[in-house]
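Novice: need a 3D model of the following:
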Amino acid sequence: MLKIIPLLLGTVLAAQAQQVTLVNSSMKQFSGSDGVTFRYPAIWNFSTENEFYSPSSITAPYRSPQAVVFFKDAGEFNPYPETTLNGAEFVYAQDKAATAEICPALTPRGDANAHSLEPTTINGIKYKHVQLESAGMCHQIREDVYATYRNQTCYLFDLAIHTICSGVKDNTRDITPDELSQVHASLEKILSSIEISDLKKN
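Specialist: The predicted structure follows:
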């Protein structure tokens, strides 16, 4: 039997029932009242707020996340401790939109460090894909943003990896490209599990 864990959200989202379901000992599933579901490692944390120094580009400064699943260096789980990896997060946000043409404006295409890639199809739904990197105060963030339009809504998903400068923390080394690839693969596995139901509640 699946174990259901109810979530308490802020006042803006209080009317929207969202749940995290314990699928098995290693996996949880997020289910939103808007028809969005995805699965993520059970050892990762869940939040509805930005959790890092550099917030996700799909939420800051004007759009609150619907869901954030993440791990941080200061938490109980970090696959590469004693490196410059500060954490990773999978962020889900959305905006109402009358037409699909509005959605591209909600992705960070205007950022000088952003570039568009070929669209990606996930479980039968096509997503626009934008990559970007930014840095400030010795905090770096690498993002892959995916966006699609359904149910008069723009759905946005961000795969973000956070690192810090070498020397900021004692006894740490630079995370290797192969290790970063492994972290990104974990985020992509979450991405591949996204389902969006057309039976959305209004």
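
Novice: going forward, measure contacts between C-alpha atoms and count neighbours the same way
Specialist: Fine.

Novice: let's verify L187: helix, strand, or coil?
Specialist: Following DSSP: H, G, I helix; E, B strand; the rest coil, we place L187 in the helix state.

Novice: wait, doesn't it sit right on F90?
Specialist: Yes. At 6.5 Å, L187 counts as touching F90 under the criterion of Cα atoms under 8 Å.

Novice: which neighbours do those two have in common?
Specialist: Residues touching both L187 and F90 (Cα atoms under 8 Å, 6 or more residues apart in numbering): L159.

Novice: gap between S47 and S181?
Specialist: Counting by Cα to Cα, to the nearest Å, the gap between S47 and S181 amounts to 24 Å.

Novice: more neighbours: which of those two?
Specialist: In this view S47 and S181 are compared by other Cα atoms under 10 Å, and S47 has more residues nearby, 16 against 11.

Novice: next, the distance between the ends of stretch 38-47.
Specialist: 14 Å.

Novice: how far off centre is that stretch?
Specialist: Taking Cα atoms, centre = their mean, to the nearest Å, the mean C-alpha location of stretch 38-47 is offset from the chain mean by 11 Å.

Novice: please give the structure of this sequence too, so both can be compared:
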Amino acid sequence: MNFSLVRIASLLLASLAAPLVHAQTKAAIPLSAPEPTSPPASTFHDSRYGVTFQSPVGWTLTRRDAEVSTFANDAHTAASNTRMRGVATISFNPHPTSTFSGALFYFSVTPRSNDHDCRLQASGQTPRTVTTQQIGSLTFNHGYDEHGKICVEARDEIYTTLRNNTCYRFDLVINTFCGGEVSGVREISKAELDAVRQRLESILSTVHFDTK
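Specialist: Alright, predicted model coming up:
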């Protein structure tokens, strides 16, 4: 076979392979879901403990545990007498081609608490450094917790603050699953995790306490 025939054959093979390469490249690009229009945004208000926050469009708001969440499984460092008062749960998947499986914003309280115990709740299951963070006019203890059997399946950013001998706790939870050999699923990227965390932090930024 002379050079011209070899050249023609190589060009033909390249043209046949091009669509496959393009398809593989296109499939590797992370896809984001369109922003939802429902459920509508709603306001949570706990008259007993004087807490209000805003649940955005696309999130489900409830006051009952186990309807859309399992607080005890997600908030590992909560005290035994901690009670969940409300939870906002994302109702759509913003990163459908990734291992993302859910995001939850919990509000809970621990009565008869003190500064030390309230701060300790924010340290995570394995004691970690707790920082003080100012969000709006509120000062929080801030720490985090992670857990999972094979990979990190839950990430919990914990914010606590003591008011009137009650520890007010807010958990920003991101759940994922281990991709492994699951076809068509890729590990969620750091940028995507940060984007979900920003959604949760935007809810936290709306928290305010009733004035008495």
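
Novice: quick one: TM-score?
Specialist: Structural agreement between the overlaid chains, expressed as a TM-score with TM-score structural alignment, normalised by the length of structure 1, amounts to 0.73; 170 aligned residues with a Cα RMSD of 2.7 Å.

Novice: ok, the closest residue to T126 of structure 2 other than its chain neighbours - how many residues close by?
Specialist: With Cα to Cα, 6 or more residues apart in numbering as the criterion, T126 of structure 2 has its nearest non-adjacent residue at 7.5 Å, and that residue is D145. For D145 of structure 2, the neighbour count with other Cα under 10 Å is 22.

Novice: is the counterpart of D145 of structure 2 in structure 1 in a helix, a strand, or coil?
Specialist: Here D145 of structure 2 is matched to L132 in structure 1, going by TM-score structural alignment. For L132 of structure 1, the secondary structure call by three-state DSSP comes out as strand.

Novice: for L132 of structure 1, give me its contacts.
Specialist: Shown here is L132 of structure 1, whose contacts under the criterion Cα under 8 Å, 6+ apart are 111, 113-115, 142-144.

Novice: distance of it from I58 of structure 1?
Specialist: L132 of structure 1 sits 12 Å away from I58 of structure 1 when distances are taken as Cα to Cα.

Novice: counterpart of E82 of structure 1 over in structure 2?
Specialist: Counting by TM-score structural alignment, E82 of structure 1 lines up with T97 in structure 2.

Novice: closest to the centroid, which residue in structure 2?
Specialist: With distances taken as Cα atoms, centre = their mean, I174 lies nearest the centre of structure 2, 2.7 Å away.

Novice: what's the closest non-adjacent residue to it?
Specialist: A103 is the one closest to I174 of structure 2 (Cα to Cα, 6+ apart), at 4.5 Å.

Novice: the one you found belongs to a helix, doesn't it?
Specialist: No. Read with three-state DSSP, A103 of structure 2 is strand and lies in no helix.

Novice: wouldn't it be in contact with E157 here?
Specialist: No. Counting by Cα under 8 Å, no contact exists between A103 of structure 2 and E157, whose distance comes to 11.4 Å.

Novice: okay, and the common contacts of these two?
Specialist: Between them, A103 of structure 2 and E157 have 172-173 as joint contacts when contacts are counted by Cα under 8 Å, 6+ apart.

Novice: for those two, indicate the residue with more neighbours.
Specialist: Shown here are A103 of structure 2 and E157; by other Cα under 10 Å, A103 has more neighbours (26 against 22).

Novice: helices of structure 1, start to end?
Specialist: Listed in chain order, the helices found in structure 1 under DSSP state H are 177-191.

Novice: strands along that one, start to end?
Specialist: In order along the chain, structure 1 carries the following strands (DSSP state E): 3-6, 19-24, 27-31, 36-41, 45-47, 67-72, 85-96, 115-122, 125-136, 139-150, 153-164, 195-196.

Novice: for V20 of structure 1, give me its contacts.
Specialist: Under the criterion of Cα under 8 Å, 6+ apart, the neighbours of V20 of structure 1 are 4-7, 28-31.

Novice: any idea what F107 of structure 2 aligns with in structure 1?
Specialist: Structural alignment (TM-score structural alignment) places F107 of structure 2 against Y92 in structure 1.

Novice: from V183 of structure 1, how far off is the residue nearest to that match when sequence neighbours are not counted?
Specialist: Leaving out its chain neighbours, the residue that sits closest to Y92 of structure 1 by Cα to Cα, 6+ apart is F157, at 4.7 Å. With the distance defined as Cα to Cα, F157 of structure 1 ends up 16 Å from V183 of structure 1.
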